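Trainee: Task: produce atomic coordinates for the following.
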Amino acid sequence: MRKGVAAQEAPEMTGERPLQKAEQIYGLLRQAIVRLAMVPGAAISEKELCLQYGVSRTPVREALKRLAEEDLVDVFPHSGTYVSKISYEVAEEGFVIRRALEIESIRRATRFVTEAEIRRLDALIAEMRDILRRDALTDYIEVDDAFHATIAEISRFPRIWKFINLMKAHLDRMRQLSAPVPGHLAEVTEQHAAIVRALERRNADQAELAMKIHLDASFAVMSAMHEDGQFFRRND
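Mentor: All right, here's what the predicted structure looks like:
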């Protein structure tokens, strides 16, 4: 993990409108923060970002403003801008919202799921297993999200996942911290498989139970990260 701006190749942004540039920079920075490429507490230099992306300060400041609104960046006038520390309370709130919506989503999905959609979910699980074999753990969260987003699509309420995604940034950083826990992601993958098999049977109760087991067990592992405290706010 780097302590400053994420080490990624900046896209070509010449000729784009300031709002488009700001949106793109926002997306790249948000991903870097969630994936912990920009670690909690790291200083952010507007000048470095401008050089990295080849833009003026206007789109950079707009991107940072949006990140501050999501509580992912702390801006201290006359002092500096920093990646925010993880708030356990905000992460827990995101988990509670996610759990409630995903339980509703999975129950609805059992009514609509098709064989083609089961194959899509199985393909994502196969991708997760490949990630584990390659030990590319930082890539897991994106495939994990694709899995849950697909269930929301199957439920015919795809905006459920869009809303969850807005609420879970602090939770996602805890997910990333928990990725290296021995055996954790392997267990998560098998929990995903259990969810798919319940969907395949069109059994709403079994699917709900499988989803609850998955989400609750994952959050228990993530919560243990809070005890270390290095990347967390001490007082929220």
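Trainee: Please count neighbours and contacts with C-alpha atoms only from this point.
Mentor: Noted.
Trainee: Okay, and the residue of the chain positioned farthest from its centre sits in which element?
Mentor: Residue farthest from the centre of the chain, counting by CA atoms, centre = their mean, is residue 78 at 31.0 Å. Residue 78 belongs to no helix or strand when assigned by DSSP states H and E.
Trainee: What separation is there between it and residue 51?
Mentor: 21 Å (CA to CA, to the nearest Å).
Trainee: what does residue 200 give?
Mentor: For residue 200 relative to residue 51 (CA to CA), the value is 50 Å.
Trainee: the more surrounded of the two?
Mentor: residue 200 (17 against 12; other CA atoms under 10 Å).
Trainee: tell me the secondary structure for the closest residue to residue 161 other than its chain neighbours?
Mentor: In this structure, residue 161 finds its nearest non-sequential neighbour in residue 149, 5.6 Å apart by CA to CA, 6 or more residues apart in numbering. For residue 149, the assignment made with DSSP: H, G, I helix; E, B strand; the rest coil gives helix.
Trainee: Correct me if wrong: residue 149 contacts residue 158.
Mentor: Yes. At 7.2 Å, residue 149 and residue 158 qualify as touching, with contact defined as CA atoms under 8 Å.
Trainee: Of the two, give the one with the bigger neighbour count.
Mentor: More crowded of residue 149 and residue 158, by other CA under 10 Å: residue 149, with 22 against 15.
Trainee: Would you mind measuring from the more buried one to residue 64?
Mentor: On the measure of CA to CA, residue 149 and residue 64 end up 26 Å apart.
Trainee: For stretch 113-122, which residues meet the burial criterion?
Mentor: In terms of neighbour count (16 or more other CA atoms under 10 Å), stretch 113-122 has its buried residues at 113, 117-118, 121-122.
Trainee: sorry, that was for stretch 210-228
Mentor: 210-212, 214-215, 217-219, 221-223, 225-226.
Trainee: so where's the longest helix in the protein?
Mentor: helix 88-112 (DSSP state H).
Trainee: Now do that helix: which elements does it pack against?
Mentor: helix 140-154, helix 159-167, helix 169-178, helix 184-200, helix 204-225 (3 or more CA pairs under 8 Å, 6 or more residues apart in numbering; DSSP states H and E).
Trainee: residues of the first one that come out buried?
Mentor: In other words, helix 140-154. Neighbour-count burial for helix 140-154 [16+ other CA under 10 Å]: 140-141, 144, 147-154.
Trainee: same question, the fourth one
Mentor: Buried residues in helix 184-200, defined by neighbour count with 16+ other CA under 10 Å: 185-186, 188-189, 191-200.
Trainee: So which residue is smack in the middle of the protein?
Mentor: residue 172 (4.0 Å).
Trainee: Who are the contact partners of it?
Mentor: 34-35, 141 (CA atoms under 8 Å, 6 or more residues apart in numbering).
Trainee: Sequence B follows; please return its structure for comparison with A:
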Amino acid sequence: MAVESFTSPSVLDLVPRQSSRRSHAVFVTLQKEIVLGALEPGQALTEMELAQRFQCSQSTVREALMQLSEEGLVRRMPHRGTLVAPCGADDARALIAIRRDVECSYLERVLANVDGDVIDRLGDELNAMRNAARDMDEYRLSVHDRAFHTTLFATADLPLVVPILTRCLIHNHRFKILNSQPNRALEETAERHVPIIEALRERDLEHLHAVLGHHISTIVDFGPDLTDDAAAASPQTDTDR
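Mentor: Purely as a prediction, here's the structure:
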């Protein structure tokens, strides 16, 4: 199998690292391929083939697969190897509901702690999303989108809850990407974050709860409707598409 280069260093630096740099590079590359659908649900992944592909040891691959398993992106089955995890509508619906509850239930804590520095960092993530959208780089847009929401929620100072949110985020994005129509409008996806920043600047709890809840409930606007009556409660504007 041909030698394959790792994901670009700029993307590697965007994803939080929990292992050696080489294992992290394998992890990010496989995460990207699973999120974008290049590795399909149910596809088998073998340590030997991946080690050959990335020109690294099987222990390096094993470490990367363990991280993917912690994210729920692969399933490591005894005596059956590693399979790319399914990406079904029922799971997606449940994860959207969990995410909405996590992000919207602690906004009083967010507003109590948010400051100009946090808002500036959110603005930086928004601009990075815009740049990724213009480059038609859906994975990089997803990375910055997830960073936007984790940065916002981290302001609530509930560190034990953050891993729950990050897992919801990556699976929300994966489902959305795998079920989107071709030529999805990436720039509009980035702009959906503008009302959240504006509500934070206004320090209006009720408005922030409304725009953030609507943002999360309509994450699958470009794919199957999983929002039931949640989206109907708040009319969609051009900015929120």
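Trainee: Quick check: the farthest pair among the buried residues of helix 140-154 of the first structure?
Mentor: 140 and 154 (21.4 Å; CA to CA).
Trainee: do you know which of the helices and strands packed on helix 88-112 of the first structure lies nearest residue 18 of the first structure?
Mentor: helix 159-167 (23.0 Å).
Trainee: Mean deviation, the closest one versus the second structure?
Mentor: Following the fit onto the second structure, the mean deviation recorded for helix 159-167 of the first structure is 2.7 Å by mean CA distance after the TM-score superposition for the first structure.
Trainee: just the angle between the longest helix seen in the second structure and helix 194-202, please?
Mentor: Counting residues, the longest helix in the second structure under DSSP H turns out to be helix 116-134. Interaxial angle of helix 116-134 of the second structure relative to helix 194-202 (axes from the mean of the first three to the mean of the last three CA atoms, to 10 degrees): 170 degrees.
Trainee: re the thing from before, can you add distance to residue 103 of the first structure and give the helices and strands packed on helix 88-112 of the first structure back as CSV?
Mentor: Formatted as CSV, those follow (distance: least, CA to CA, whole Å):
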stretch, distance to residue 103 of the first structure
helix 140-154, 10
helix 159-167, 11
helix 169-178, 18
helix 184-200, 11
helix 204-225, 6
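Trainee: Of these, which is nearest residue 87 of the first structure?
Mentor: Per CA to CA, nearest to residue 87 of the first structure of these: helix 169-178, 6.5 Å.
Trainee: Just the angle for the closest one relative to helix 184-200, thanks.
Mentor: Using the same axes, to 10 degrees: helix 169-178 of the first structure against helix 184-200 is 120 degrees.
Trainee: Just give me how far helix 169-178 of the first structure sits from the chain centre.
Mentor: 7 Å (CA atoms, centre = their mean, to the nearest Å).
Trainee: Next: stretch 119-131 of the second structure.
Mentor: With CA atoms, centre = their mean, you get 15 Å for stretch 119-131 of the second structure.
Trainee: any residues touching it, and which ones?
Mentor: For stretch 119-131 of the second structure, the external contacting residues (CA under 8 Å, 6+ apart) are 140-142, 144-145, 147-148, 151-152, 187, 190-191, 193-194, 197, 200-201.
Trainee: One more: stretch 145-153 of the second structure?
Mentor: So stretch 145-153 of the second structure is contacted by 103, 110, 118, 121-122, 125-126, 129, 162, 165-166, 169-170, 190 (CA under 8 Å, 6+ apart).
Trainee: mind redoing it with 6 Å?
Mentor: 122, 125 (CA atoms under 6 Å, 6 or more residues apart in numbering).
Trainee: Residue 181 of the first structure falls within a strand, correct?
Mentor: No. The assignment for residue 181 of the first structure, made by three-state DSSP, is coil rather than a strand.
Trainee: State the distance from it to residue 166 of the first structure.
Mentor: Distance from residue 181 of the first structure to residue 166 of the first structure, by CA to CA: 26 Å.
Trainee: What of residue 82 of the first structure?
Mentor: Taking CA to CA, one finds residue 82 of the first structure at 20 Å from residue 166 of the first structure.
Trainee: Neighbour count: the two, which is higher?
Mentor: Using other CA under 10 Å, the more surrounded residue of residue 82 of the first structure and residue 166 is residue 82, with 22 against 10.
Trainee: what's the helix or strand for that one?
Mentor: Residue-wise, residue 82 of the first structure maps onto strand 80-83 under DSSP H and E.
Trainee: By how much does that strand deviate from the second structure on average?
Mentor: Its aligned residues in the second structure lie a mean 3.7 Å from strand 80-83 of the first structure after superposition (mean CA distance after the TM-score superposition for the first structure).
Trainee: packing partners for that strand?
Mentor: If contacts are counted by 3 or more CA pairs under 6 Å, 6 or more residues apart in numbering; DSSP states H and E, strand 80-83 of the first structure sits against strand 43-44, strand 73-76.
Trainee: ok so, going back, looking at the buried residues of stretch 113-122 of the first structure, which is nearest residue 206 of the first structure?
Mentor: Nearest member of these to residue 206 of the first structure, counting by CA to CA, is residue 113, at 14.6 Å.
Trainee: Can you tell me, leaving aside adjacent residues, what's nearest to the closest one?
Mentor: Per CA to CA, 6+ apart, closest to residue 113 of the first structure is residue 154, 5.8 Å.
Trainee: again with residue 176 of the first structure
Mentor: Residue 176 of the first structure's closest residue in space is residue 35 (CA to CA, 6+ apart), at 6.2 Å.
Trainee: For the one you found, give its distance to residue 137 of the first structure.
Mentor: Taken as CA to CA, the span from residue 35 of the first structure to residue 137 of the first structure is 10 Å.
Trainee: Among the two, which residue is more densely surrounded?
Mentor: Counted by other CA under 10 Å, residue 35 of the first structure and residue 137 do not tie: residue 35 has more neighbours, with 23 against 15.
Trainee: before we move on, back to that, mean shift between the longest helix of the first structure and the second structure?
Mentor: Helix 88-112 of the first structure sits 1.8 Å off on average (mean CA distance after the TM-score superposition for the first structure).
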